[in-house]
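Asks: can't give you the sequence, but here's the structure:
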């Protein structure tokens, strides 16, 4: 595997005004193509589209559209309401895993009821995105079956939007994630709305390290609550045999300030640095596989069911 990642020091990330874009170098994938941070290219086994489902470039939060107005309102609510205490409360509640018992595939099918209002690139039911991502990775990484399964399940935590899981508001389930308990980095999309977050009134949370120590490890950092952390809890507490890199991807795939912009690297430990390499690879497929290409669900279902059986129990507590 050949991976080229940003080697800049913490604090070196750059934000282009009004674009929420950060210069993180380029990534060379085993599929045989290079994806620069500011360009989407098509080569090798993975056909990376140039535009998203709405006809715009990916993660462009500034283009004038009704969808982006909805996305901005989502982030306004997210940045106001995601506080350190709120996240602690959510983790305490949902780590009980007392909502439902069901299989991984049953949960996949539930996502047909979910559309992510925070996503400027996608308006398809989530099951389509899961299979697009998984199949794209499977094509370029045929021997890494754990990565195929990680792609399939990475967004399953979005079931938190459904009534049987508490019907949490969108701002408490989807969107980019970020740490609480330290300063809000300016690379976070729609950063301006943090001015109304109660945590800004706590001086202990307004420094670079905040309540944490440099190099403490992301495991010890409180990240905004959502589907990432919930699915991580589900997988871990149900005894999955996925490797740590898979759990890292599930837990931090929405942590764009880190894996796209290089923010908060000073809080990472050595294990985080190694796992981030896999997340950097995964993210290109997670983002750029959002297209109108359809996947034959029934055709690929037996393969993914075999992976579920390999890495998970038949029924999980949710």
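Replies: Yes, it's here. A quick note: this is a predicted structure, and the numbers were derived from the prediction, not measured.
Asks: When you work out contacts or count neighbours from here on, use the C-alpha atoms and nothing else.
Replies: OK.
Asks: list the contacts for the closest residue to residue 148 other than its chain neighbours?
Replies: Spatial nearest neighbour of residue 148, excluding adjacent residues (Cα to Cα, 6 or more residues apart in numbering): residue 134 at 5.0 Å. Contact analysis of residue 134 by Cα atoms under 8 Å, 6 or more residues apart in numbering lists 147-152.
Asks: Quickly note the distance from residue 134 to residue 310.
Replies: From residue 134 over to residue 310 the distance is 16 Å, taken as Cα to Cα, to the nearest Å.
Asks: any idea how far the residue nearest to residue 148 is from residue 106?
Replies: In this structure, residue 134 lies at 17 Å from residue 106, with Cα to Cα as the measure.
Asks: and the helix ranked longest in the chain, what does it pack onto?
Replies: Ranked by number of residues, the top helix in the chain under DSSP state H is helix 270-288. Applying 3 or more Cα pairs under 8 Å, 6 or more residues apart in numbering; DSSP states H and E, we find helix 270-288 packed against strand 26-29, helix 126-140, helix 244-252, helix 256-259.
Asks: Relative to residue 303, which of those is closest?
Replies: Proximity to residue 303, assessed across the helices and strands packed on helix 270-288 by Cα to Cα, is greatest for helix 126-140 (10.7 Å).
Asks: Number of residues surrounding residue 268?
Replies: Residue neighbour count, defined by other Cα atoms under 10 Å, stands at 20 for residue 268.
Asks: Which neighbouring residues are in contact with it, exactly?
Replies: Applying Cα under 8 Å, 6+ apart, the residues near residue 268 are 214-218.
Asks: here comes the other one, which I'd like you to weigh against the first:
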């Protein structure tokens, strides 16, 4: 029960309230533009096409650590808190989890893996179809979606009678595994881990699949689509989120010192050259 902003903050210089500020700040224009594009173009048809396009995992063959290194070249344009490469964030998150949960080595690995789906940017995908918060397509967006009131007006699905109601194309409490989420690094990485048969517990797959679904795990929306299983997994996602969010800092870790430990976890749970 102690305040996570005190525990997980490497630099100690930022209060909890100052993360995820979408109303002011130096990066806001960049962030808003990314979400406007996302909320215009992420439709049911678009997401289905992306599942087909990337579902064969023929983009690249590489190890997990090679994917981490690829993220050296990526600054996330949807993130109002970070203006440094995503690879550092992977290690920051993992180290925060390792300190708080020393006995769960698989959970440490989730910290390293959670954003690796952003290698989609290296496959030529625009950032609005890779990064940022996710939301269900095929039903009306709920109010805790970022910039909900000013970014969806050009999305064709909000005028489509099949998709524009509260439930849209879904049944009540159908379960999030039966919901088509906006396309991005969460869903891609979840599918990639299944395809390559990572030997991690179900909680790990679930956290990676839904860690960017802020309107659900933080905003409290979309409960009408959740099954009892989703609600039982929610505390895991929320626990993960503390580290994903509050370890972001310009105080960058010494990655060379950390590599051998994380390589040992990769060798245990997801070894070798994988298909991406």
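Replies: Cool, got the structure. For clarity, every value in this text was computed on a predicted model and none was experimentally measured.
Asks: Superposing both, give me the TM-score.
Replies: Scored against TM-score structural alignment, normalised by the length of structure 2, the superposed chains reach a TM-score of 0.95; 274 aligned residues with a Cα RMSD of 1.6 Å.
Asks: For the residue sitting furthest away from the middle of structure 2, which residues are in contact?
Replies: No residue in structure 2 has its C-alpha farther from the mean C-alpha position than residue 161, which lies at 29.1 Å (Cα atoms, centre = their mean). Each residue near residue 161 of structure 2 by Cα under 8 Å, 6+ apart is listed here: residue 168.
Asks: Can you find the partner of residue 306 of structure 1 in structure 2?
Replies: When structure 2 is aligned by TM-score structural alignment, the residue opposite residue 306 of structure 1 is residue 264.
Asks: Can you classify the residue farthest from the centre of structure 2 as helix, strand or coil?
Replies: coil (DSSP: H, G, I helix; E, B strand; the rest coil).
Asks: Alignment lookup: it to structure 1.
Replies: Under the alignment by TM-score structural alignment, residue 161 of structure 2 pairs with residue 203 in structure 1.
Asks: now the end-to-end length of stretch 289-306 of structure 1.
Replies: Using Cα to Cα, first and last residues of stretch 289-306 of structure 1 are 23 Å apart.
Asks: go on, stretch 191-206 of structure 2?
Replies: With Cα to Cα, one end of stretch 191-206 of structure 2 sits 11 Å from the other.
Asks: tell me, that stretch lands on which residues of structure 1?
Replies: Per TM-score structural alignment, the counterpart of stretch 191-206 of structure 2 in structure 1 is residues 233-248.
Asks: List the buried residues in that stretch.
Replies: Across stretch 233-248 of structure 1, burial judged by 16 or more other Cα atoms under 10 Å covers 233-235, 238, 240, 242, 245-248.
Asks: Also stretch 150-165 of structure 1?
Replies: Residues of stretch 150-165 of structure 1 classed as buried under the neighbour-count rule (16+ other Cα under 10 Å) are 150-161, 165.
Asks: quick one on the thing from earlier: redo the helices and strands packed on helix 270-288 of structure 1 as JSON lines? Include distance to residue 73 of structure 1.
Replies: JSON lines is the format used below for these (distance: least, Cα to Cα, whole Å):
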{"stretch": "strand 26-29", "distance to residue 73 of structure 1": "31"}
{"stretch": "helix 126-140", "distance to residue 73 of structure 1": "21"}
{"stretch": "helix 244-252", "distance to residue 73 of structure 1": "23"}
{"stretch": "helix 256-259", "distance to residue 73 of structure 1": "19"}
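Asks: Out of those, which is closest to residue 293 of structure 1?
Replies: Judged by Cα to Cα, the one of those that comes nearest to residue 293 of structure 1 is helix 126-140, at 7.6 Å.
Asks: Name the residues of that closest one that are buried.
Replies: By neighbour count with 16+ other Cα under 10 Å, helix 126-140 of structure 1 contains the buried residues 126-138, 140.
Asks: so the following helix or strand past that helix corresponds to what in structure 2?
Replies: Toward the C-terminus, helix 126-140 of structure 1 is succeeded by helix 145-153 as the next helix or strand (DSSP states H and E). Alignment of helix 145-153 of structure 1 against structure 2: residues 105-113, by TM-score structural alignment.
Asks: how close does that stretch sit to structure 1?
Replies: If you overlay the two and look at stretch 105-113 of structure 2, the average distance to its match in structure 1 is 0.6 Å (mean Cα distance after the TM-score superposition for structure 1).
Asks: Just the angle for whichever strand or helix holds residue 257 of structure 2 relative to helix 105-113, thanks.
Replies: Taking DSSP H and E as the definition, one finds residue 257 of structure 2 inside helix 255-269. Using axes from the mean of the first three to the mean of the last three Cα atoms, to 10 degrees, one finds that helix 255-269 of structure 2 and helix 105-113 are set 120 degrees apart in direction.
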